[in-house]
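1. here is my input, please return the structure:
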Amino acid sequence: MQKIIIVEDEPELASNIAELTSLLGYSVSGIFNNSTSCLEFLSNHKVDLILLDILIKGNDNGIVLAESIKKQYDTPIIFCSAYTDDNMLQQVKQVNPQGYIVKPFNRDILKTTMFLALNNHSQKKEEQNTFHKETFHIRDKGYVVPLEINNILIAKADGLYTKIITPDKNYLIRDILKDIEARLPQDKFLRVHKSFLVNLDHVTSFNSKGITINKQVIPVRRGLFKTLKEMFGTQKEKGALLPE
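-> Purely as a prediction, here's the structure:
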């Protein structure tokens, strides 16, 4: 059951919202009327969603509280407020909440907004995780550069460095080839020579002496030819386009 908290300064309204959310199948972990108690709770408890009023007790309003939450936690926020003026909406926009419900609201509006907020947040996290899995981060001239793994053609040992070769640019990074090999997916990359690691998806041809990628011929270690034939033969049965 997904856990939520409610930040609302009107006790009766907070109780009504809690009852509605419980009927919708959510677990209400807490009700707060100020930012201090809310942040204290969040420091010790994980929640899935926050329903937040703008006008709350204490020195900080709901927008300031939302800014603090966003800096510390990856938790979706839905504002519940009667404010609809342009100035207030511009302030809310800066916080980038997952939803905004105008009071008064009914059960269906609350249900729809909460469902979409949680679903969109979950999808965003999945996309971020997929991005990190499918990218390889290197440091180039003081900047971190995310490279799509599929765009890495060849990794070549160069002493204490490794040259990463892509279709658009080559990068020289201070990592030995062995460490690069450990960070890349083993089902996509193969150490064909003590100095070369290649992306098998970009192989266009091979023989007992070399393997061709992007018109570059890479030497292969002795005895690898049979292994390559077996590997590509297996992939060919799965319908991949492979060299003869």
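
2. use CA for all of it now, contacts and neighbours both
-> Fine.

3. pull the longest helix from the protein.
-> Of all the elements of type helix in the chain, the one with the most residues (DSSP state H) is helix 107-133.

4. helices of this structure, residue ranges please.
-> Using DSSP H, the helices found in the chain span residues 11-23, 35-42, 62-72, 86-95, 107-133, 177-183, 224-237.

5. what are the buried residues along the longest helix of the chain?
-> Leu110, Thr113, Met114, Ala117, Leu118, His121 (16 or more other Cα atoms under 10 Å).

6. just put those residues in CSV and tack on distance to Phe225.
-> Converted to CSV, these look like this (distance: Cα to Cα, whole Å):
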residue, distance to Phe225
Leu110, 63
Thr113, 58
Met114, 57
Ala117, 53
Leu118, 51
His121, 48
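
7. between those, which sits nearest Lys70?
-> When these are compared for distance to Lys70 (Cα to Cα), His121 wins out at 13.1 Å.

8. could you also give me the structure for this second sequence? I'd like to compare it with the first:
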Amino acid sequence: MKILIVEDDPMIAESVQDILGILRHEVIGVAEDAEKAIAICNETLPDLALLDIQIGGDIDGVDLADLLNQNFQIPFIFTTAFADNDTISRAKSKGPYGYLVKPYGVKDINAAIEIAMTAYERFKEAKESQAMSKVIQDSIFLKVDSKLIKVKINDILYVEAKGDYALFKTQEKGFIVHTTMKRVEDRLTDHNFVKVHRSYVINLSKIVDIEESNLLIENKVIPISRSNKEALIKRLNLL
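-> Next up is the predicted model:
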């Protein structure tokens, strides 16, 4: 891996370089302060940074970790000779992937790197999974003939029962799907939809106006049944 060393003690920095060489990692640079560390990252993005907490300059290793998180999103391991509770507490709040207390040797660094990178990969997978889940939750796949067509849920104006089928109406077009209104209601009620009639499930955000037993969406007049009117009123933001 490409590793950045942030250490203001030249002898320790050289020792860490030697250890990383033994472990077959590439040191892309050694920085004695935050300014140089950021300059190195701008030139070559590391896979991991080893950050000494007590470094020269106005910004210490803990604050540098914030900058690396904001600008480069790379994992980092804190290295320090100080293991007091205050230092650990402050460092812990920055979300490091490891914490090495000096002095350390080959086995210590190797174990810290392995654990840090495993944790980082799991974090990335979880983040990607969360992003994918959001995409899926914002859309629905409609089975139309032999195709699965992805439609953004908020683009659906209303769903109308058509016998054994249902019409999913968007502003652009309509999709005829073989399904039941019960299934439609189950899938959409958590997404700002409500059943207003045995034949209609509507998108609350698309309502233009409501008059007695009807409501208007686009240019479509949709009936409101007595049994569903109370549930509709409860979902509205009334003044």
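
9. just to revisit the earlier point, mean deviation of the longest helix of the first structure from the second structure?
-> Once superposed with the second structure, the aligned residues differ from helix 107-133 of the first structure by a mean of 1.4 Å; criterion: mean Cα distance after the TM-score superposition for the first structure.

10. between helix 11-23 and that helix, find me the angle.
-> Using axes from the mean of the first three to the mean of the last three Cα atoms, to 10 degrees, the inter-axis angle of helix 107-133 of the first structure relative to helix 11-23 is 60 degrees.

11. centre of the chain to helix 107-133 of the first structure, how far?
-> Put simply, helix 107-133 of the first structure sits 12 Å off its chain's centre (Cα atoms, centre = their mean, to the nearest Å).

12. which secondary structure elements does that helix contact?
-> Using 3 or more Cα pairs under 8 Å, 6 or more residues apart in numbering; DSSP states H and E as the contact test, the elements touching helix 107-133 of the first structure are helix 11-23, strand 77-81, strand 99-102.

13. contacting residues around stretch 121-138 of the first structure?
-> Residues from elsewhere that reach stretch 121-138 of the first structure (Cα atoms under 8 Å, 6 or more residues apart in numbering): Pro76, Gln98, Val144, Val145, Pro146, Leu147, Glu148, Ile149, Asn150, Ile173, Leu184.

14. same list (the helices and strands packed on helix 107-133 of the first structure) but as a markdown table, adding distance to Ala66 of the first structure and mean neighbour count.
-> Below are these laid out as a markdown table (distance: least, Cα to Cα, whole Å; neighbours: other Cα atoms under 10 Å):
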| stretch | distance to Ala66 of the first structure | mean neighbour count |
| --- | --- | --- |
| helix 11-23 | 18 | 15 |
| strand 77-81 | 7 | 22 |
| strand 99-102 | 12 | 18 |
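
15. so who does Val7 of the first structure touch?
-> Ala14, Ile31, Phe32, Asn33, Asn34, Cys38, Ile50, Leu51, Leu52, Asp53, Ile56.

16. quick check: it vs Asp175 of the first structure, distance?
-> 49 Å (Cα to Cα, to the nearest Å).
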